[in-house]
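*Asks:* Here you go, sequence then predicted model.
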Amino acid sequence: MSYVVLVAWLVQAAVGILLLTSWIGHGRTPPRTVVTHVTLSVLGVASWITYVLSDMVLWAWAAFALIAIGNAFGDMMLLRRARAMGGSHLSTVNAYKVALRSMFKGRLPLRVSFHAVFAGVVFFSTLGVCIAETVG
């Protein structure tokens, strides 16, 4: 299962690279939120690869911690975008609702929607392996 999760991490990273290169390609300098999200994600992938190669569960938990924090920065970007679309007055819950509606109604680019939704797949599959390896 750890290899399946590794593939999920790599797919997520590939889409993230597409988003980052698109951002830079439009002449924009990524803000600190983006840089932090990318940095934590790269460290998370590296930790997961180290876990797969070493079979030391501590590296899996390190990857999980990094993705948990990294996803929080990704969510900040998504909520900022949702508030720009639905009004800066939105609460966090309502901003998530706007973001989800926007994703499923095709108002966000497919890459952004995929990256946001697939983050949950990577997060929960990583957590599942961490728990199974720790308990088992």
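*Replies:* The structure has been received and is ready for your questions. Residues are numbered from 1 along each chain as shown.
*Asks:* When you work out contacts or count neighbours from here on, use the C-alpha atoms and nothing else.
*Replies:* Fine.
*Asks:* Neighbours of residue 120, how many?
*Replies:* The burial count assigned to residue 120 is 13, neighbours taken as other CA atoms under 10 Å.
*Asks:* which element is it on?
*Replies:* Taking DSSP states H and E as the criterion, residue 120 maps to helix 110-135.
*Asks:* what ranges do the helices span in this structure?
*Replies:* 2-25, 32-54, 57-86, 92-104, 110-135 (DSSP state H).
*Asks:* Buried deepest among those, which one?
*Replies:* Of the helices of the chain, the one with the most neighbours on average (mean count of other CA atoms under 10 Å) is helix 57-86, at a mean of 20.
*Asks:* Got another one to weigh against that:
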Amino acid sequence: MSYVVLVAWLVQATVGVLLLTGWFRHGRVRPPVVLTHVGLSVLGLASWTAYVLAGQILWAWAAFALITVGNGFGDNMLLWRTRRMGGSHLSTVNTYKLALRSMFKGRLPFRVSFHAVFAGVVYFSTLALCIVETVS
């Protein structure tokens, strides 16, 4: 199962790289939020890979901790983008709702929507495996 989760991490990372290259190609400034999100995600992937190779659960939990913080920065970017699209007056909860509606109605680019939704798949599969491996 750890290999399935690794594949999910790699799919997510691939889409993230596509988003990042598009970001740079359009001449966007490199804000600390983006770089922090990317850095934590890379470290998380490296930790998960170390877990798969070494079989030591500490690496899996480290990956989970890194992805938890990294996803917070990713959410920050999604909320910022949603607020720019007209949700600047909304609370955080309502901005999340607007972001979800925007994703499922096709108002956000497919890559952004996929990356945002698939982050949950990677996050919860990582958490589930950490728990199962710790308990067993």
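*Replies:* Thanks, I have the structure now. Everything numeric here is computed off the predicted structure, so don't read it as measured data.
*Asks:* Superpose the two chains and report the TM-score.
*Replies:* The TM-score (TM-score structural alignment, normalised by the length of the first structure) is 0.98; 136 aligned residues with a CA RMSD of 0.6 Å.
*Asks:* Comparing the helix holding residue 120 of the first structure with the second structure, how large is the average distance?
*Replies:* In the superposition with the second structure, the average deviation recorded for helix 110-135 of the first structure is 0.2 Å (mean CA distance after the TM-score superposition for the first structure).
*Asks:* State the span of the second structure onto which that helix is aligned.
*Replies:* Counterpart in the second structure of helix 110-135 of the first structure, with TM-score structural alignment as the criterion, is residues 110-135.
*Asks:* Report the distance from the matching stretch to the chain centre.
*Replies:* On the basis of CA atoms, centre = their mean, to the nearest Å, stretch 110-135 of the second structure is displaced by 8 Å from the centre of the chain it belongs to.
*Asks:* same check, this time on stretch 78-91 of the first structure
*Replies:* Its chain's C-alpha centre lies 19 Å from the corresponding centre of stretch 78-91 of the first structure when counted by CA atoms, centre = their mean.
*Asks:* got a list of contacts for that stretch?
*Replies:* Stretch 78-91 of the first structure has contacts (CA atoms under 8 Å, 6 or more residues apart in numbering) with 92, 95-96, 98-99, 116.
*Asks:* From the chain's centroid, how far away is stretch 32-50 of the second structure?
*Replies:* 9 Å.
*Asks:* how much does stretch 62-82 of the second structure stray from the first structure?
*Replies:* By mean CA distance after the TM-score superposition for the first structure, the fitted stretch 62-82 of the second structure averages 0.4 Å away from its aligned residues in the first structure.
*Asks:* Let me have the contacts of stretch 78-91 of the first structure in a markdown table, extended by distance to residue 40 of the first structure.
*Replies:* Listed next are these as a markdown table, based on distance: CA to CA, whole Å:
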| residue | distance to residue 40 of the first structure |
| --- | --- |
| 92 | 23 |
| 95 | 24 |
| 96 | 22 |
| 98 | 26 |
| 99 | 23 |
| 116 | 16 |
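*Asks:* so what's residue 5 of the first structure up against?
*Replies:* By CA under 8 Å, 6+ apart, the residues touching residue 5 of the first structure are 122, 125-126.
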